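S.K.: For reference, the sequence and a predicted model appear below.
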Amino acid sequence: MAKQAMSLVNVEKQGRSGIICLNRPEAMNALNLEMIRQIDAALDQFQDDPAVFCVVLTSSSDRAFCAGGDMRRVRELVLADQLDEAEQFFREEYALIERIAGFSKPYISVIDGICMGGGMGLSVHGAYRIATERALFAMPETAIGFVPDVGGSYFLSRMPHHCGVWMGLTGASVRGFDAHGLGISTHMTGTESLPALMKALCHSDHSIDDILTDLCVTNVNQPSILMLSDTTGCFSPLSLSTIAECLQKRPSKRKEAALRALRKASPRSLLESLNLLRNGKHLTLSECLEQEFEAMRMAIRHPDLIEGVRAVLVDKDHSPNWHSRSN
């Protein structure tokens, strides 16, 4: 089958693999509705093709796998009072995530570069997540007056040592063995191995597990997670005040960074995110996406989102004036 050149997502079949390549490098592959629909259409195509054994999601950029949803566009829609269109983006994004989680063929994400927010949603719910040494993972939504969505209340709430609550509230990033030990990536490989890995996934007759065993590091318990736990242990989801009090005791550089992030984030977003994460531990992915959808509907109607996206993504002065600070 000939390569289908799409403006934002390139789709092709190579050997036994269906390749979906995010191709919006100027925006670090920030997802918009067109991209969501193109990915969904590609899954339709590959699902129905008996010659396609597995699906591989990758990026045309070595800088970013996917930096998340296009929140600048969401802000524009909200400012234009086009809330239905803004909600439609999230509705279709969440439906795609649920589809990925239950996809009947092996779904493999090859993550090289920044992977945040929606990028986590496209990858972490799939069967295989292969990260390079350049992969960097984060859920930075509270900094823009939003909440950790895309199933974040499901996968973050299940991380050990409250690491997911720490990530979801502070926007802290992880990489390498930290991300690996948290289960964000299932395998690790060097960038120099990517050509051989892609060739094997597409053209080898070996099983995916055998290929990844040969070319990657598999998920094992790593001592680096225990090093994180001195800080993340403070994030038992009881209340924001107890988290802050814990961080202030026996301070360290990591605890001080976490406390600064909490003080800079939207107060409303922190409270809503903590509720989502507290509830999510006991819910299915589908139920988590449902509660996140309702949280999203409230967030896009609150001025903190407009202000947060302005401060971080539009004007980039990183000095938001939160409406909720005085509430």
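M.R.: Structure received. Note that the structure is predicted; figures quoted are calculated from it, not measured.
S.K.: okay, CA-based contacts and neighbour counts for the rest of this
M.R.: Fine.
S.K.: check contacts around residue 58.
M.R.: 19, 20, 21, 22, 65, 109, 110, 111 (C-alpha atoms under 8 Å, 6 or more residues apart in numbering).
S.K.: Surely the fourth one is in contact with residue 8?
M.R.: Yes: proximity of residue 22 to residue 8 meets the contact threshold set by C-alpha atoms under 8 Å, at 6.4 Å.
S.K.: then this one, side by side with the first:
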Amino acid sequence: MTAVNATPDDAPALLRREGRAGHIVLDRPRAINALNHSMVRIMAGALDDWERDASVATVVLTGAGERGLCAGGDIRSIHDDVRAGRAAASAAFWYDEYHLNARIARYPKPYVAVMDGIVMGGGVGVSAHGSVRVVTERSRVGMPETGIGFVPDVGGTYLLTRTPGELGTHLALTGGAVGAGDALLCGLADHVVPSERLPEFTAALAGTDPADAVRRFATRAPEGELAGHREWIDHCYAADSVEEIVDRLHASGDRHAKEAAETLLAKSPMSLKVTLAALRRARELPSLEAVLEQEYRVSCAMLAAPDLPEGIRAQVVDKDRRPRWSPAELSQVTDADVARVFAAVDGPADDGGLRLL
């Protein structure tokens, strides 16, 4: 093992070298490695350095601790920024984070993401765009943003519109997390390695091509749950509005569909409608970069709406799990309200826009 002196011992992400592999370790285990701006900058710098370093053949991403790779972005910081009038700080974090997501997707060397345990939101952004994505029997992968008054970002609307049928729409709106089998079905991961063999797998990457390491350690994916629900999911989520989706779910007669309807009715009405519109638009966009540009504009617009700080308050700060959404009902969110969120997307790019294309 060769230490890299690019990060101090107390850095939130650690870098090290093992043979021909460069390792990035997200190192905030008490926060399930929630991403902050420093972590994004460390990762981006490592990718730049290792791309130019011929002695590095593979990049490996893991998370410290036993709970998961990454629980998402540091939403407590976003809440504090908004409350203190520092929304620009959160926008700057997203700017760099979304650039990192695009960088990972186009990285010229194998980027192995070990998606063990909890992988949510921003954790999906730094893993599911990689070229070799490994899940385990402990993995729970999801985009839970509608539950905090936000929308799927970090390229989530790109990934979730490339799933079979309407599975991605179901996951995006409900915020549901999936295990290993469904992560493979939805195209969020590629291989399953038993968690007990992860140390051997990552150690092998020091001198073994990732494709060979995967062949050595991967096992057959367990059966998921979503394939058996495709009929009602594809029918219900093909509707043109959130209200019609809820109506179809209630009318389907399937117990799981009814549960999904109740889940939706507990989410932010504004987030649900903006998310559905974002997904539909993402389907028509030509690339991940174009989708990330749209997501950046939408994310910044949501900073000015009341539901994001309120959702974080209810889930993370006060933990009363009783958000007071505004508007409170789906019927109160108009098409004009949603259109305003996307207005900047359709117009010329301004100085605050994300430029990836």
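M.R.: Happy to help now that I have it. Since this is a predicted model, take the numbers as computed values, not measurements.
S.K.: Looking at residue 22 and residue 8 of structure 1, which one has more neighbours?
M.R.: residue 22 (27 against 19; other C-alpha atoms under 10 Å).
S.K.: And stretch 254-268 of structure 2, what's buried?
M.R.: Neighbour counts over stretch 254-268 of structure 2 (16 or more other C-alpha atoms under 10 Å) mark 257, 258, 260, 261, 263, 264, 265, 266, 267, 268 as buried.
S.K.: do the same with stretch 28-35 of structure 1
M.R.: 28, 29, 30, 31, 32, 33, 35.
S.K.: before we move on, what about stretch 149-168 of structure 2?
M.R.: 149-163, 165-168.
S.K.: That stretch aligns to what range in structure 1?
M.R.: Aligning stretch 149-168 of structure 2 against structure 1 (TM-score structural alignment) gives residues 145-164.
S.K.: can you check stretch 242-259 of structure 2 too?
M.R.: Going by TM-score structural alignment, stretch 242-259 of structure 2 lines up with residues 240-257 of structure 1.
S.K.: Quick one: residues in contact with that stretch.
M.R.: Identification of contacts with stretch 240-257 of structure 1 by C-alpha under 8 Å, 6+ apart yields 231, 234, 235, 236, 237, 258, 259, 270, 271, 274.
S.K.: Show the end-to-end separation of that stretch, please.
M.R.: One end of stretch 240-257 of structure 1 sits 15 Å from the other (C-alpha to C-alpha, to the nearest Å).
S.K.: Over to stretch 327-345 of structure 2?
M.R.: The straight-line separation of the ends of stretch 327-345 of structure 2 (C-alpha to C-alpha) is 23 Å.
S.K.: again, but for stretch 167-185 of structure 1
M.R.: Termini of stretch 167-185 of structure 1 sit 15 Å apart (C-alpha to C-alpha).
S.K.: Show me where structure 1 has its strands.
M.R.: Here structure 1 has its strands, by DSSP state E, at 9-14, 17-22, 54-59, 64-66, 107-111, 114-116, 128-131, 136-138, 174-175, 187-188, 217-218.
S.K.: packing partners for the second one?
M.R.: In this case it means strand 17-22 of structure 1. If you count contacts as 3 or more C-alpha pairs under 8 Å, 6 or more residues apart in numbering; DSSP states H and E, strand 17-22 of structure 1 packs onto strand 9-14, helix 33-47, strand 54-59, helix 194-203.
S.K.: for the ones you listed, which one sits closest to residue 75 of structure 1?
M.R.: Closest approach to residue 75 of structure 1 among these (C-alpha to C-alpha): helix 33-47, 13.9 Å.
S.K.: ok, the aligned residue in structure 2 for residue 273 of structure 1 - contacts?
M.R.: In structure 2, the residue paired with residue 273 of structure 1 according to TM-score structural alignment is residue 275. Listed by C-alpha under 8 Å, 6+ apart, the contact set of residue 275 of structure 2 reads 146, 151, 152, 172, 173.
S.K.: And residue 192 of structure 2, how far from residue 225 of structure 2?
M.R.: With C-alpha to C-alpha as the criterion, residue 192 of structure 2 and residue 225 of structure 2 are 16 Å apart.
S.K.: quick one: which of those two has more around it?
M.R.: Each of residue 192 of structure 2 and residue 225 has its neighbours counted (other C-alpha under 10 Å); residue 192 has more, 26 against 13.
S.K.: What is the equivalent residue in structure 1 for that one?
M.R.: So, by TM-score structural alignment, residue 192 of structure 2 is matched to residue 188.
S.K.: I'd say that match and residue 220 touch.
M.R.: No: using C-alpha under 8 Å, residue 188 of structure 1 makes no contact with residue 220, being 10.9 Å away.
S.K.: what do those two both touch?
M.R.: residue 180.
S.K.: Correct me if wrong: residue 299 of structure 1 contacts residue 144.
M.R.: No: in this structure, residue 299 of structure 1 is not within contact of residue 144 by C-alpha under 8 Å, at 10.3 Å.
S.K.: Identify the contacts common to the two.
M.R.: Between them, residue 299 of structure 1 and residue 144 share the contacting residues residue 305, judged by C-alpha under 8 Å, 6+ apart.
S.K.: And those two? Which one has more around it.
M.R.: residue 144 (25 against 19).
S.K.: Chain neighbours aside, what residue packs nearest to that one?
M.R.: residue 308 (3.8 Å; C-alpha to C-alpha, 6 or more residues apart in numbering).
S.K.: In structure 2, what residue corresponds to the one you found?
M.R.: Checking TM-score structural alignment: residue 308 of structure 1 goes with residue 311.
S.K.: Would you check that its match makes contact with residue 145?
M.R.: No: under the criterion of C-alpha under 8 Å, residue 311 of structure 2 makes no contact with residue 145, lying 9.4 Å away.
S.K.: I am finished for the moment; much appreciated.
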